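> Everything below, folded, please.
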Amino acid sequence: MRSVYLKSWKKESKNMVEFKAERVLTRFGELSNKGKNRKLFVKQLIANLKAQLSAYPEVKYKNHFDRIMVELNGAPEDKVIDLMRHVFGIRSISPVVLCDADMDTITQVCLHLMQKEEACTFKVMTNRKDKHLPYSSDALNRSVATAILLNTEHKVDVHKPELKIKIDVDMEKAAISTRVVEGAGGFPIGVGGKALLLLSGGIDSPVAAYHIMRRGVEVECIHFAAPPYTTIQALDKVKQLAEILTAYQAKLKLHIVPFTDIQMEIYKQAGPDYGVILMRRSMMRIAEVIAENNKCLALVTGENLGQVASQTLQSMHAIEADVDMLMLRPLLSLEKNEIIDQAKKIGTYETSILPYEDCCTIFKVSNPVTKPKLKIVRLEEAKCDLQDKEEIALANIETFVFPSIEENYL
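Alright, predicted model coming up:
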């Protein structure tokens, strides 16, 4: 009897119907560990999902205790999953196929799904929500496994399978998932307040933005432009980086500060060795005002300890000494190669290395101070007329909101 049944599966498997996912199962990341404020985290995650999937209004969301079920309602599975995997707060994602609850149909669907996978080891896991079903979990597991073994190159491994076939079944429907797509992890953006990132256009600062976003912090960006010494291409590069970051945060503000007059004043009046330090101090003062005006709680930079002269401990102390706002440096202890690898992973690297210099790289000095003394820094700064120029710069800021165009840079 069993041999006849197995042969029938070999015949039927050649003419299988295409089964498509109707839902996407979303598993929580770190917010699973939250207690009384868990509801707020989940609410924010659903809001972020809706924002990221705004192009698909037909998609619906159902919150369960430790997961969110996303109902596609005809929305394209692959595009929805690709957008979802960039949303922070999600540990993993699985497309779910729904079918009738009879054993033959479930077996057929599982075989179809596994025929699309590369050869691997697998395990079938059934959860019967209704114990009145006319078959046991073990019987269904065996039916599915047998059909797959006969018709594919997959092998069973119940201890350390490379792929798990998960079946949740009640009297009416079965929900089947085989794929697990890694999510972005972390916390939902918005639960950790808001911070202002100094976005230079280089490799480091977009990666710093990603790290801060991943901790649930909404990011706004500020960029210091120095035309005509910096080009329109350099500004376009920064805008493109902001656009790329909207893959992780649905809306992002970029504030452009005209910085030419301030830079020229510093390099005319102060000692050349202190130019970079004084320029960075001015940037921090301006950034602090913009941050306060936009209800940001911290400033964020892509600084990396010891990478350049302005990023020694002594330099960073001198730069932030007269700024009251909290400074966050998420890349402080990383090696450059680690930062480059992460830039490639998040999709910013190729844009960051475009050969358009920002105001920090154009006004280079041959021998910048690496261990500045704060007293001397302040004396050098006193030679410059910066207060009025900083107020003028603050009055002439341009603000852009991204995404500005319907384009995907990833």
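> going forward, measure contacts and count neighbours with C-alpha atoms only.
Noted.
> which residue is nearest the middle of this protein?
Tyr248 (4.0 Å; C-alpha atoms, centre = their mean).
> Arg179 touches Pro95, doesn't it?
Yes - between Arg179 and Pro95 there is a contact under C-alpha atoms under 8 Å: 6.6 Å.
> Looking at these two, which is more packed in?
When neighbours are counted by other C-alpha atoms under 10 Å, Pro95 comes out ahead of the other of Arg179 and Pro95, with 25 against 18.
> Am I right that Ile266 is in contact with Cys384?
Yes - if you go by C-alpha under 8 Å, Ile266 and Cys384 touch, sitting 6.1 Å apart.
> Now show me the structure for the sequence below, then we'll compare the two:
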Amino acid sequence: MKWDLILIRYGEIALKSSYVRRQLIEKLKSHIIKSLKQNGISEYKLRSPRGRIFLETDNIQESLEALSYVSGIVSYSPCITVPTDIDKIIETSINIGEKHLKDKVSFAVNARRIGDHNFTSQDLENTVGNHLRKKYNSTVDLDNPDFTVNIEVRNETTYIFIDTYRGLGGLPYGVQGKVVSLFSGGIDSPVATSLMIKRGCEPIALYIDKGRYGDKRENKRAVKVAKKLSRYTPNGIKYIQIDFEDIYNEIKNNAGKKTCIICKRAMYKAAEKISKKTKAKGIVTGESIGQVASQTLDNLMTLDESTKLPVYRPLTGFDKTQTQQISIRLGLYKESKKDVGDCPILPNKVSTISNINEIKKLENQMNINKHIEQIIEETTKKQTLTP
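So this is what the prediction gives:
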């Protein structure tokens, strides 16, 4: 049994107007092609009849792996294609079932149909199901089968498959525009960035270098994780690094319990200036409500006040376990979880409630805005990271 084609499904793209839908499908196809090339696949055919994309290739396994990196794909299945002929469909279904049904496991047949035919989807399920049951003496279980034969009839061609792989879902990469992501390389910020990628955003990863107040391991981790995450983009991830050592020095000596709030506001301000330079449309963070003291609702409001740009927090309602699960699924967790030491300027007690006037007064005393202008002009390093 040899699969000869991969059936690719998209979701919300189908809900768009016909003009927008065509644009998004073409964008999705171009990203599929780029992902295939990254896996060394150069020979294939790609077509997109209404509601589906079909990938014809001899490199099925490599192509399945390539599709797992493309946002906008809901699911995909390797198929065997046959003419829409009942006898041929039955014969192929029996051949597929031989490996799975010889041990007398339960099964189901799931059929859907597009076009005009002299049979219904239910007719097809009953006919194929009866032949499989008699051939292998197996039990039909429509609620919880051990094995399912899926049959998709599309006019004169039928696609038969048994496995459906979960895709990233969402929208094609980049169709919503750019965002600047505060990116440490830990567990949270890469996952938050990935969720914006699947919503059609193009992230610019902004890494804040702490200088002598940081650990070089963190810098290396951020670069490695960004490279891994870049596989989920067609052209790599823009990575920007700025030196916050002077700002950390000011905050350490003057902020006290307000250290975390003022530090994070400074990062927001820097991200806003980078956004203006790169024409990005917002700031992305890995914050989750109440996860740490600086992420109380009160403090998040104070953080938001530091910028006129929208702040996107995809992990707002996530707990740590949920975020870790996504990190593992994306292949980022092993690198992201590496210990890079604690923040050396973290105060013994972090304020969970902040007064905006008091915060602004401290920022003015430390000339935070002036420092940010200077470091962006003098220390910004840019590169594009690829796997």
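> related to what we said a few turns ago, compare Ile266 and Cys384 of the first structure and say which is more crowded by neighbours.
Neighbour totals were compared for Ile266 of the first structure and Cys384, and Ile266 leads with 24 against 17 (other C-alpha under 10 Å).
> So that one versus Glu182 of the first structure, what's the distance?
48 Å (C-alpha to C-alpha, to the nearest Å).
> And Thr105 of the first structure, by the same measure?
For Thr105 of the first structure relative to Glu182 of the first structure (C-alpha to C-alpha), the value is 28 Å.
> next one: Ala51 of the first structure
20 Å.
> Which position in the first structure pairs with Glu218 of the second structure?
By TM-score structural alignment, Glu218 of the second structure lines up with Ala234 in the first structure.
> what residues does the helix or strand harbouring that match touch?
Per DSSP states H and E: Ala234 of the first structure is located in helix 232-245. By C-alpha atoms under 8 Å, 6 or more residues apart in numbering, the surrounding residues in contact with helix 232-245 of the first structure are 199-201, 206, 210, 221, 223, 225, 252, 254, 347-348, 351-352, 354, 356-358, 402-404, 408-410.
> What's Ile290 of the first structure aligned with over in the second structure?
Match for Ile290 of the first structure (TM-score structural alignment): Ile274.
> same thing with Gln115 of the first structure?
That one, Gln115 of the first structure, aligns with Glu98 by TM-score structural alignment.
> residue contacts, that match?
Tyr136.
> List the buried residues of the host helix or strand of it.
Using DSSP H and E, Glu98 of the second structure maps to helix 86-101. Neighbour-count burial for helix 86-101 of the second structure, counted by 16 or more other C-alpha atoms under 10 Å, picks out Ile89, Ile90, Thr92, Ser93, Ile94, Ile96, Gly97, His100, Leu101.
> can you give me the strands in the stretch 251-400 of the first structure?
252-258, 298-300, 326-328, 398-402 (DSSP state E, counting those that start in this stretch).
> Pick the most deeply packed of those.
strand 298-300 (a mean of 23; mean count of other C-alpha atoms under 10 Å).
> What is it packed up against?
strand 194-198, helix 275-293, strand 326-328 (3 or more C-alpha pairs under 8 Å, 6 or more residues apart in numbering; DSSP states H and E).
> rerun at 10 Å
strand 194-198, helix 204-214, strand 218-225, helix 275-293, strand 326-328 (3 or more C-alpha pairs under 10 Å, 6 or more residues apart in numbering; DSSP states H and E).
> how about TSV for these, with distance to Val4 of the first structure added?
Converted to TSV, those look like this (distance: least, C-alpha to C-alpha, whole Å):
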stretch	distance to Val4 of the first structure
strand 194-198	64
helix 204-214	54
strand 218-225	60
helix 275-293	73
strand 326-328	67
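> And the ones you listed: which comes nearest Val70 of the first structure?
Val70 of the first structure sits nearest to helix 204-214 of all these, at 21.5 Å, using C-alpha to C-alpha.
> post-alignment, the closest one versus the second structure, mean distance?
In the superposition with the second structure, the average deviation recorded for helix 204-214 of the first structure is 1.6 Å (mean C-alpha distance after the TM-score superposition for the first structure).
> my guess is Phe224 of the first structure meets Pro258, correct?
Yes - contact criterion C-alpha atoms under 10 Å: Phe224 of the first structure and Pro258 qualify, at 6.2 Å.
> which residue in the second structure lines up with Ile353 of the first structure?
By TM-score structural alignment, Ile353 of the first structure lines up with Lys337.
> For its match, the count of nearby residues, please.
Lys337 of the second structure, neighbours per other C-alpha under 10 Å, totals 15.
> which ones are touching it?
Lys337 of the second structure sits next to Gly185, Gly186, Ile187, Asp188, Arg221, Gln324, Ser327 when contact means C-alpha atoms under 10 Å, 6 or more residues apart in numbering.
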